[in-house]
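>>> Only the shape, not the letters, is given here:
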């Protein structure tokens, strides 16, 4: 009987509670319960009074606006230190910044807040911000040990070793026996000497490479070889002067812009110790949509030397009719501007072809079309095209 009365009372209470306008929703009561500060599983990173009014009220009690700015700043510093101990550097940063915004006027406290914020920035890898805070702290108190150490550490991480040494030297004047500053000074000096050595090596290497580039371009210029700039077609020879001046036209405009084959092919023209140029050369077989690439074709070598190797005893698998024998092959290069094909004798050296007044090295790699002389494809491919000999 007593149990029945109790159940009835609870039912009556529940019915009355259902009319309470601020009651929990039956479906979302767990989420709403978690908004109550006492029962929160985790506090939000940013407390919005509109979203968490009760929590904002508690925070206001902790940082009571009736207290002096100095008391509030100290409380925020202590709160930041707790977060720092927990390695929650983001929240520590927020607290130290809030403390500095109080502008309490206590130079010692501001120095500590700046130094602590520098430490938080340092652990978050915000090295420039860490250095700025250390510098601001040092400006207030030039002999503050932690600020001097943090400034030197930040400089080392930023690889500005000369400044790191300066920070250490300033610190050692005020704290001549501090081991940390001594260690940082030694480390910064070691890094600086290594960086200076690397810079000297890089400068020597750059100078050597520049010399090699200049020698390479001079060799190309001396031979009268024309480089076709990818962005400016036929830049080296103009339409009006090509027939009269030939390979000497526009040579002063030669630049490494016309030697971009390395990015596409992994090879680039080079000058050997004997003064000979070696070019990356591309052979095109349009009948079978195939190519061959020779990474270093010596300018003094003849085309037949390479054809004899590529089409010697073993013919390529794509040559189903077995007709690509050296004696059957005919080479051409195309002058796209004149819409003309020039026939190349296989016994000719690469240099002689490159020196032709209508040959332009495109993208750093001379290219040649290879056809089987007399074949049906050869006849169809050259039909209607202007053909000239060298």
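All right, it came through fine. What you are looking at is a predicted structure, and each value in this text was computed from that prediction instead of being measured.
>>> going forward, measure contacts between C-alpha atoms and count neighbours the same way
OK.
>>> what's in contact with stretch 214-224?
226, 247, 248, 251, 252, 254, 255, 256, 270, 271, 277, 355 (CA atoms under 8 Å, 6 or more residues apart in numbering).
>>> make that stretch 102-116, sorry
68-70, 72-74, 77, 96-97, 99-100, 133-134, 136-138, 140-141, 146-147, 150.
>>> can we see that at 6 Å?
69, 70, 96, 133, 134, 137, 147 (CA atoms under 6 Å, 6 or more residues apart in numbering).
>>> now stretch 346-360
Residues contacting stretch 346-360 (CA under 6 Å, 6+ apart): 224-228, 246-247, 299-304.
>>> Let me know the closest of those to residue 332.
Checking the contacts of stretch 346-360 against residue 332 by CA to CA gives residue 303 as the nearest, at 11.4 Å.
>>> Okay, one more to line up with it:
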């Protein structure tokens, strides 16, 4: 055991000797000069005997930091706030705006008796917030600075800039006018005021246009709902509108059903997924154009017509869809207009109603058992007498609608 310990010690000594030999042959690059080491040593903030005559915290931040640690209790609140301002300014120059905000905030927390210094701290912090995109915070700081000194031009400019970014053009004009009363020739404020005036006029114009458009759309919606109600078409929605205390009993529809006069709350909710972007509308001739969905359950296919005029019959459309060029899924070429039969299903039962191909759409929509679901009339199309048709209708009640 002793021999092992001795061997380990010898290895260690050998390694140290090698290290020291190498150390002697390589000169330390950052060493002090032998002839001027005292002067160089005295330039290190930690070992300075006296502060430089031209000492400025902004040019000697390390020395300022050490002094603040040693003499912090002896410094006045104003001096401490000044140090935080200087620190914040350094961070600001480096574009480290978050750190700058922290420094300015610490300076404000000291609550010294120098209102001018507070104005600068608020204004500088507003600038840091502005560069970070914190427009509300920047505006709040500009407001605080202006309260302390209403004629502080930088605060007035910053307030105007924040209002422009927040699109409060009227407020921006007010900030500009206050600033121009201090300096009528300030270029930034003159440019800001010109832009604020232009943007304010454009915003007011856009607001007027939007209001007119909304009024026009409300009128069109009212006319559309009146047309639906006049025709006696029933609409179904998933949600029943809340009843107000002033509503009478005869104004309520059945649960899950909404009559035409009660759909005023939102026509957009009457659009089905298949009819995205399309809904019923009144054309220039006063006729209702409906989005209509055809289902082909045998092949799990669908067809969608975005504008089916209420006066048109089904044969007109089916003759086009199954004319000379039949769909690729009709492998056996069975879906010819003369071979087809069409049905609609009642919303809350399994009862089917067969519809004649020559019946106008409006007549079907006015049927006492028909209800338009999700704003899109829907019909089932199958081949007459086909095995699939017989199986599909097996056990179901079917009524004939001429």
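Structure's in. What do you need? Nothing here was measured: the structure is a model prediction, and the numbers come from that model.
>>> Identify the residues contacting the alignment partner in the first structure of residue 353 of the second structure.
In the first structure, the residue matched to residue 353 of the second structure (TM-score structural alignment) is residue 342. Counting by CA under 6 Å, 6+ apart, residue 342 of the first structure touches 332, 333, 387, 388, 389.
>>> So residue 342 of the first structure, which state does it fall into?
What DSSP: H, G, I helix; E, B strand; the rest coil gives for residue 342 of the first structure is strand.
>>> which residue sits closest to it, ignoring its sequence neighbours?
Distance criterion CA to CA, 6 or more residues apart in numbering; nearest residue to residue 342 of the first structure, sequence neighbours excluded, is residue 388 at 4.8 Å.
>>> what about the aligned partner of residue 294 of the second structure in the first structure, helix or strand, and which?
Alignment note (TM-score structural alignment): residue 294 of the second structure maps to residue 283 of the first structure. Assigned by DSSP states H and E, residue 283 of the first structure belongs to strand 277-285.
>>> Do you have the helices of the stretch 251-400 of the second structure handy? List them.
With DSSP state H, counting those that start in this stretch as the criterion, the stretch 251-400 of the second structure has helices at 314-321, 361-365, 387-393.
>>> would you list those in JSON lines and tack on mean neighbour count?
Converted to JSON lines, those look like this (neighbours: other CA atoms under 10 Å):
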{"stretch": "helix 314-321", "mean neighbour count": "15"}
{"stretch": "helix 361-365", "mean neighbour count": "19"}
{"stretch": "helix 387-393", "mean neighbour count": "13"}
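>>> can you put these in TSV and add distance to residue 197 of the second structure?
Formatted as TSV, the helices of the stretch 251-400 of the second structure follow (distance: least, CA to CA, whole Å):
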stretch	distance to residue 197 of the second structure
helix 314-321	56
helix 361-365	54
helix 387-393	69
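>>> so where do the strands sit in the stretch 201-350 of the second structure?
235-236, 257-258, 281-282, 288-296, 301-309, 340-345 (DSSP state E, counting those that start in this stretch).
>>> what does the fourth one contact?
In this case it means strand 288-296 of the second structure. By CA under 6 Å, 6+ apart, strand 288-296 of the second structure touches 279-282, 302-310, 376-381.
>>> By residue count, tell me the biggest helix in the first structure.
helix 179-223 (DSSP state H).
>>> For the aligned partner of residue 121 of the first structure in the second structure, what is the enclosing helix or strand?
Counting by TM-score structural alignment, residue 121 of the first structure lines up with residue 129 in the second structure. Assessed by DSSP H and E, residue 129 of the second structure sits inside helix 115-132.
>>> Give me the buried positions along that helix.
For helix 115-132 of the second structure, the buried set under the neighbour-count rule, 16 or more other CA atoms under 10 Å, comprises 117-131.
>>> before we move on, what about stretch 204-223 of the first structure?
Applying 16+ other CA under 10 Å to stretch 204-223 of the first structure flags 213, 216, 217, 218, 219, 220, 221 as buried.
>>> What is whatever helix or strand comes next after the helix holding residue 129 of the second structure packed up against?
As assigned by DSSP H and E, the chain's next helix or strand after helix 115-132 of the second structure is helix 135-148. On a contact count with 3 or more CA pairs under 6 Å, 6 or more residues apart in numbering; DSSP states H and E, helix 135-148 of the second structure meets helix 115-132, helix 153-165.
>>> and the residue nearest to residue 351 of the second structure when sequence neighbours are not counted, how many neighbours?
Distance criterion CA to CA, 6+ apart; nearest residue to residue 351 of the second structure, sequence neighbours excluded, is residue 397 at 5.1 Å. By other CA atoms under 10 Å, the residues close to residue 397 of the second structure number 11.
>>> can you pull the contacts of the equivalent of residue 331 of the second structure over in the first structure?
Using TM-score structural alignment as the criterion, the counterpart of residue 331 of the second structure in the first structure is residue 320. By CA under 6 Å, 6+ apart, the contact list for residue 320 of the first structure is empty.
>>> mind checking how far the closest residue to residue 136 of the second structure other than its chain neighbours is from residue 10 of the second structure?
What sits nearest to residue 136 of the second structure in space, not counting adjacent residues and going by CA to CA, 6+ apart, is residue 162, at 7.5 Å. Going from residue 162 of the second structure to residue 10 of the second structure by CA to CA, to the nearest Å gives 74 Å.
>>> same question, residue 73 of the second structure
In terms of CA to CA, residue 73 of the second structure sits 55 Å off from residue 10 of the second structure.
>>> Would you write out the PyMOL command that picks the buried residues out of the contacts of residue 342 of the first structure?
To isolate the buried ones among these in PyMOL, judged by 16+ other CA under 10 Å, type:
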select buried, resi 332+333
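>>> Which of the contacts of residue 342 of the first structure are retained in the second structure?
Among those, the contacts conserved in the second structure (both residues aligned by TM-score structural alignment, their matches' CA atoms under 6 Å) are 332, 333, 387, 388, 389.
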